Structure formats: C-alpha cells, structure tokens
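K.L.:
generate coordinates for the sequence data below:
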Amino acid sequence: MNNRDVHLPGSENRQVTRAAGIIGIATLISRFLGYVRDMVLASFFGAGMVADAFIAAFRIPNLLRRLFGEGSLSIAFIPVFTQVMIKGDKAEGHRLAVGALKLLLVVLSLITMIGIIASPLIVHTIAPGFAKDPQKMALTITLTRLMFPYLIMIGTVALCMGILNVLGHFAAPAIAPVLLNLSMISAVFGASLFSDSQTVRGLGLAGGVLIGGVLQLALQLPFLARHGIRFWKRSGLWHPAMKKVGVLLLPTIFGAAVYQINILVGTLLASLLAEGSVAYLYYADRLVQFPLGIFGQAVATAVLPSLSRQAAGGDYAGLADTFSHAMSLVLFITIPAMVGLIVLRDPIVALLFQRGAFDEQATRLTSMALLYYVLGLWAFSSVRIVVSVFYALKDTRTPVMTATVSIATNLVLGMVLMAPLKHGGLALATSLASMVNLTLMVYLLRKKMGLIRWRPVLVSCLKTIAASIIMAVVVLLICRLPVFRQSLPGGVRLPIMIVIAIGSGVAVFSVAAKYLAISQWDQVMGLVKRSLSRS
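P.N.:
Down below sits the predicted model:
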C-alpha cells in the first residue's frame, strides 16, 4: 500500500466492484444455507412459543455483535488501521491489529459475564410482552444466557474480518457465516434424535450457535497468520493508535447499527402483540437480508477500505467518485431485487417456510411483514454506503445524529402503526425510519462534500427503476399463466413457477438495462466474464 494508490479512482472503482463480487458470491452461499436453516427452524418450531423465545434471545447477542463488533469497532478500526498501514510501517500495523484483538477479547468477555448475570433484566426490557407467559419468559432467559458467549467469538470474528479486508482478503471473512448455518442445522437435527420436545430442540439450537461462533473464529486465524498477524505473538493490549479508535468507537455504536436497533425495537413492540408476531417479523427480515447481505452489505464492506485509503491520502475527488460508483452499483442491484420480492413475496414465503408447524396463516402473515420491510430495501442498502463515507472521513457525529432521529422515528411510527397493521406496521415503521435516516444523511453529506456528482447516481437510479417496472410486468404475467394454476401438481407448481419467473425477470431486466445503457450493467457483466475466464 502506498500513497500513489489513492489517486487512482478508476482503479479503486474496479477494486470495489471486484471485492463486492467476491463478498457477494460468498454471501450468496451463506444466505442459501441460511434459508435452509430457516426452513428447518420453521418446520420444527413454526411460529409458536419456542420460536418466539429463541428469536428474541438470539437478537440480544446478535445486536451486541453489530454494536461492538462489525457495527462499531470494525468500522472505527479500519480507517485508523489503514492510516498506519498506508504509511508503510507494516510491523507497527501488525502490533496494532494484535493489540486490538486481545483488548477486544477482554472487553467482550467482561460484557458477556455481565450479560449472563443480567439476562432476566435484559429479556424483560427487550420482550416485556413475554411476561404474561412465565414459561416463554423463563425459556427466553435460559436461551439468552446460553448464547451470550457467542458474542465473544463473533465480535472477535468481526474485527478479524475488518483487518483482512484492509489487507485485501475478502473471501474467508465472507464465507465464515456458512459455518454458523451448518452448525445450527446440525444442532437441530442432532437434538431431535434425542427428544421430540421443542424446548430441548431449542436448547440444542442454542448450542449450535456457540459451536458456529467457535468455527467462524477458527477459520480466520490461518489467514491472519499468513499476513503475519498472530494471536499468540507477545504484544500488549494497548497501542497508541487505539486512542484514535476509541474516539471513533462510541459514536459509531448507534450510527452503524441503526437498522439492527430498529429491528430490535420492532421485536420489543411485537412481543406485545399476538403470539407468533416476533417470528413473522424474523422470517420476513431473513428474506430481506438476502439481497441486503449479498449486495448492500457486500458493496459497503468492499468500499470502506477504498474510501479510507483515499481519505487518508487526501484524495477527496477520488473519494467522491468511489462513493458515487458504490451508490449507483448498490441501487442498480437492490431496486430490481426489491421489486422482485414485492411481486413474488407470497409464493417465495410459501415455498421456503410453509411445511410442518408453519401453516398457511403463518405464510400469509409473514408475507405481509415482508411487503412492508422490502419497501425500505433500497434505503437500508444505501444508508450503509453513506455511513461508510462519514466514517472514512472520521466524522462520527453526523451518523449518530441521524441514527438517533431514525430510532426515535421508528419507535413513534411503530407504536402508531401497530394498532391498524399489527406486526406489519412495525415492519413499515422500520422501512420509513430508514428512509428518514438516508434523507438526512444525504442532505448533510451534500453540505459537507459538495463535489460529489449526484446526477449520474440519479440518472442510473431512474433507468434502473424503469427496467425494474418492465421486469415486474413480465413476472406478473408469468405468474398468472393458466399452467401454474391448473395443470401442474401442487408439489412442483411453486418451485417451477418461481424458477421460471425469476429467470425470466433476470433476463428481461438484463435486456432492459443494456437497452437503457445503464453503465453498472457493463461493470457487473465485466466482473462476471473475468471471473468465468479465471475458472
């Protein structure tokens, strides 16, 4: 890494696109297994008491992972680590990385011990509605205590991912969640061999989470060692550069994890509604996480090291160009994904989850939540890109301010909309709050960096919307063909219809994107062709 690199915006854009592709492919594999996992959970647990208890319990360490792991420490650490590395002092950068990892282990261990002791208070705060069912409350507390140590492993994994991303390694960090999904699936089936009790299976699933966390951390260590970063190296817990990380850390807790905090607010309010409401929101959110994780998070993860290099080198014109490229790319992919999920939400939910304990009513109510969540997909994805710019510039105040407004908006809208729309109102509140967050951040970024070229982003976005509308019309027509309503047996109707509809939608969108001359289409296809030529 050297200062010359930061003056090559075209090179940075290609690197961002390539890195996003690697992360996206790895995340696709992980998300696929994640859906297999959720299909297993839906089949074994449905949307009943154990499902609500596990989902609420798992949200607590998962939120803390977002806050203290990839949501704050990783984002606060990357710009500082990049600055040390870009100066060419490799040994100093390694000392910083090892010290940060050891310090994080100590901090997370303390938080975990406190969390285990305070689990009853935490659960009563997060899911107050569970108090009316003592059995559900007791199970949620037990599961929370069992899964709290997951925070130690996954928080450390998140920092490892940030270090490896700065060093140009994206594949291993992105593929790590596959191990968690495999571990959870195996745990459910393993527990089922010993007992038919859903409670026992739920406890087994919590054990699978812990094993998955250990496996994810173990995967990162050889790749860190290959770059000269070894846990076992003698090093203190403190490095002078950690002071800069500390200055950035606390504000990023809210700024980076606003989506997860809003989801947690939804869980809190959903616990006051009918049984199953927490589960409906969870399954719908999992479907939204598919394009959000593969595309939105992939681009955001890929772009932060590039933005940090450009900010550290004072290349603000290059930074603005990289940001515009990332925004156009994420909107080009998430807008058609959003439209596709809206059109196909009912058959997709039915195909993935409707079996065993997950009945038609659960499908209908999950589909309703999915509709309201997916309306905000473009905003969820875009916020991650804008946040990356502020953090690359070491501006933590702005994301905190907008995140605070967003969380307050979500809470108020959730309480207002949950009366007429039940759990669907909570999903809609999350989407609207994210749109408010994005609007505020874009306005403030424009004031901070007037040199950003918004016109190409807007033109690309409008063209993408036009191509997505054409795609939606074709997909709707395909779903209404008589062959899918009368001729095919029920067991194969849904999968065949969805495969044909998605394949046709992708083909139509591709033709429309090429005809409308959307530049991101050429970039994505170029990445695909280069990947195929190397294989």
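K.L.:
going forward, measure contacts between C-alpha atoms and count neighbours the same way
P.N.:
Will do.
K.L.:
wait, doesn't Ile335 sit right on Ile465?
P.N.:
Yes. Using Cα atoms under 8 Å, Ile335 is in contact with Ile465, at 6.8 Å.
K.L.:
and the two? Which one has more around it.
P.N.:
Taking other Cα atoms under 10 Å, Ile335 and Ile465 do not tie; Ile335 has more neighbours (25 against 18).
K.L.:
tell me the contacts of the more buried one?
P.N.:
Residues near Ile335 by Cα atoms under 8 Å, 6 or more residues apart in numbering: Leu377, Trp378, Thr464, Ile465, Ser468.
K.L.:
this one next, for a side-by-side:
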Amino acid sequence: MLTSALGVLRRRIRNVHTDHRRIARGAAIVSLFVFLGKGTGAFKEMAVAYRYGIGGTVDAYQLALTLVSWLPLTLIGELSILLVPLFVGMRDKKEELAQFLAELEGVCMLLGVVLTSLLLLSWPLVAHFTASNLSEHTRTMCLYLLMGLAPVGILSFTVCITAARLQARERHINTLLESVPALVLLCFILVVPHRDSLLPLMLGTSLGVAVQALLLRIIARNADGQKARPRLSFRSPHWGKTLHSVSMLMVGGVIVSMITPVDQYFLAHVGDGAIATYGYAYRVLTLLIGMGALAISRAILPILAEMLAAKDFVRARDTALKWSLVMLALGALGAVVSYVLAPWIVQLLFQRGAFTADDAKAVTLVFRTGLLQVPFAFGGFVVIQLFVSEARYRALTFIAVISFVVKAGGNVLLAPLYGAQGVMLATGLMTAAGFVCYLVCLKQPSGEPRAMPPQKVSGE
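P.N.:
Predicted coordinates for the structure are as follows:
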C-alpha cells in the first residue's frame, strides 16, 4: 500500500504544471535566502539587545530608521513590483534597457537626496508630531541618528532597482544580500567597546546599505550586461507607462505606508520602551513572514508577468488563487508552531546583557499577538502581485483605504488599553480584513484595463 501511494504521489508531482514547479522552486530558494538573511538579522538584534536592552537608545534608533526610510520605502514598495514585469519585457532589448536604467538611477538618486534633506530640515516639526512623549535626551539622540542614517534613504532606491533587475531574471541572490546591512551593523556593535555609543548604529547601518548596493550592482551587471550609469533625463519611451503606474499605485501605497509612522506615534505615547518592545517582536515576525510571504511573492511575480504578457489572464488568476490558499494554510501552520515556541525563541535571541527576563516576557506577549497576521500576509502577498500585474490599481487603493481604517481604528481602541500588544493586534485585524477584500476582488472581473504586455509598455 505504501509503495502504491508513493507511486501515485510521484506521478502527481511529475504531472504538475511547469509554472507551479518554477514557482515552488523559486519560493524554496527565496525562503532559504530569507532564512539565512533574517538569521543574520536575528544575530544583529541579539547584539543590539545585549548592548542597549530596551530603552531610549533603541527607541531613538528605531524611530530614526523608520523616519529616514519611510518615504523612500513607500516609493520603492510600488516601484519594485512594477519594474519586474517591465524588465522581463526588455530582456532582449538591451539598448532600451540601458537608456531606461541610466535615467531611472539618476532620477531616483536625486529623489533620495531631496527626500532625506527635507526630513532633516523639518526635524523640529517631525519631532513634535512623532516623539513628543519621548524624553528630550531620546529626541536628541534621534536627531543625531537621522543625520548618520541619511545614506540609507538615498541608497534605498539603487538597491530597489538592482534587486528588480535580478528578480526579473529569476535570480534571487538579492534576497540573500538583504542580510549585508545587518551583518555590517553586527560587526560594528561587537567592535565598538562603548556601551552607550551611537556610532555603531549609525555607521554600521549606513555602511551596510552601501556595501549591499555595491554588491547588487556588480551582480546585476553580470546578469543583464548593463552598467546603468546614472543620468538625469526622461528620454526613454518607458517613462510614460512607469510614471502613470507609479502615480496610480502611490495613492494606495501612501495610505499603507502611513501605518508605520502611525504605529510609532501611538507607541511613543505609550511611553519609553514601547517602541523597542514592539520593534524586537516585529523583527522576529519579519523572519517568519519573510520566509513565506516574501518568498512566494518574489517567486511568482516574474511568472505571472509572463502569463499576462501572453494574454493568458485566466491561467494567471487561477494560479494566483491556488497559491494564495496554499500559502494561507502554510501560514496558519507556521503561526501555531511559532506560538508554542515563542518564549524559547525570544529568550534565545535576546535574553542576555541589558535585556532582562521581564523584557523577554514583554516581547513574547507582543510577538504572540502579532502571529494573527501571518496566515493572511502569506495569502495576501500572492494576490497583490497579480493585481499589480493586471493594473487593478483601483481595487488596490480601495483595499488600502479599508486596511488603514481598520488599523487606525484598532490603534485608537486597543493601544490605550494594551500598549504595544494592542498596536500589534490592530495590525493582525488589518491584515485579516485586507485578505478578505483581496479574495472578494479576485473573484470579480477587473474594472481596469488589463496591463499591456511588457514589450509594449511604452504606450498607454
């Protein structure tokens, strides 16, 4: 009986469509890289917890990193998934790709400089709205850290562009290289002896992102043969489609991106230590979410782009629905296992040095609350890739508005009662509401025109 069952299983696996095999293989590779990368990040968090514990320094660092990367990451989040289908369509058009890449690099580098400079110039106003309940010493440290972390906001765009180039060719090494900033920061924390120094946090993070950007550029150049020297111009015919798509996506993207500073606002009003507690728990959650949601989204996007380029819309939607439900089930299983292991995970990662047993209990409680979002994040990321590829921007904006309303309402009701745990619970409710909306919209015919095949992106 066992031999017969194994034979049936083998035949079914062999009969699986090539697209599903490619998706599964890509997701497995990305999951491995995420595990290695996030594992490095976990060691970094262990070092930060050992050196600084839960207190004003970590509050200042996490707030500064959030502020300096918020606007760049908002743009990057929308730009990255738009660039992959575009680069897929230009695989055999090297001259067009060279021109567009050079102009994209130049424009994005200038944009990074402008956004970072505006943040520094407007610090008094930003501090009033985001850190008014923090101590004066913590706000001062945050300003120093903002200046030291300025390269992060500038180089984030370069990292996004080169990562999209690799993903378009189904090279997932960019996921592994996301561990470079954490590795460099870990080295700085271990080398600098002064326990209260901000220097390792500033130099380690900024230099780490610079090294990551350099390595990505070298590998991307070897993958597609493009040097992509920055140039300030808009002569490429692909700008029209790109700017239109980004502007449409930015409506929902800005709404969703507001969630992070809103969380920081509510956590700051809880008092010192809340931002750090939430941050430690959230970083452990990103390891789990990254291994599933990030892996499947990066693996499936190039394949969905190929299906839509061939105008096989039914197969694309069927593939997305199947993988969304599969990832929902895997996410639920992962959440249950993580809930049981949560105390041990937090103690292993953080409980040493300045990070006490009481700190571990607080982080464990917040982490367990955050597990509610895991299954819905796993499933939702798949549908997002399809909606962007189909140009269903109206649906994405509608879902973003609903998600933000649920999140903001949850913060207002739950943060005063449960502190950091309430903020995390509101995130879980938001993710669940968003996933339900994705499934409802997925079953409805698209109200937007289908995305043009990648080789015709220059026309609207």
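K.L.:
can you give me the TM-score here?
P.N.:
The TM-score (TM-score structural alignment, normalised by the length of structure 2) is 0.88; 432 aligned residues with a Cα RMSD of 2.2 Å.
K.L.:
that older thread, which of the contacts of Ile335 of structure 1 map to contacts in structure 2?
P.N.:
Counting by both residues aligned by TM-score structural alignment, their matches' Cα atoms under 8 Å, structure 2 reproduces these contacts from those: Leu377, Trp378.
K.L.:
among the contacts of Ile335 of structure 1, which are in helices?
P.N.:
Leu377, Trp378, Thr464, Ile465, Ser468 (DSSP state H).
K.L.:
picking up where we left off before, what is the nearest of the contacts of Ile335 of structure 1 to Phe323 of structure 1?
P.N.:
Among the contacts of Ile335 of structure 1, Trp378 lies closest to Phe323 of structure 1 (Cα to Cα), at 15.8 Å.
K.L.:
now do the same for the closest one: its match in structure 2.
P.N.:
Alignment note (TM-score structural alignment): Trp378 of structure 1 maps to Pro375 of structure 2.
K.L.:
who are the neighbours in contact with its match?
P.N.:
When contacts are counted by Cα under 8 Å, 6+ apart, Pro375 of structure 2 touches Met327, Leu328, Ala329, Leu330, Gly331, Ala332, Ala335.
K.L.:
give me the buried entries from the residues you listed.
P.N.:
Among these, those buried by neighbour count (16 or more other Cα atoms under 10 Å) are Met327, Leu328, Ala329, Leu330, Gly331, Ala332, Ala335.
K.L.:
can you put those residues in TSV and add distance to Val262 of structure 2?
P.N.:
As requested, those are exported to TSV (distance: Cα to Cα, whole Å):
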residue	distance to Val262 of structure 2
Met327	28
Leu328	27
Ala329	30
Leu330	30
Gly331	26
Ala332	27
Ala335	25
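K.L.:
so which of those comes closest to Gly56 of structure 2?
P.N.:
Distance to Gly56 of structure 2, by Cα to Cα, is smallest for Ala335 among these, at 30.7 Å.
K.L.:
looking at it, that closest one is touching Val374, isn't it?
P.N.:
Yes. Using Cα under 8 Å, Ala335 of structure 2 is in contact with Val374, at 6.3 Å.
K.L.:
list residues touching both of these two?
P.N.:
With Cα under 8 Å, 6+ apart as the test, Ala335 of structure 2 and Val374 reach no residue in common.
K.L.:
so stretch 139-154 of structure 2 corresponds to what in structure 1?
P.N.:
Using TM-score structural alignment, stretch 139-154 of structure 2 lines up with residues 137-152 of structure 1.
K.L.:
again with stretch 281-294 of structure 2
P.N.:
Using TM-score structural alignment, the partner range for stretch 281-294 of structure 2 is residues 284-297.
K.L.:
distance between the ends of the matching stretch?
P.N.:
18 Å (Cα to Cα, to the nearest Å).
K.L.:
which residues sit against it?
P.N.:
Stretch 284-297 of structure 1 has contacts (Cα under 8 Å, 6+ apart) with 20, 23-25, 27-28, 31, 35, 330, 333-334, 337, 366-367, 369-370, 373-374, 377, 380-382, 384.
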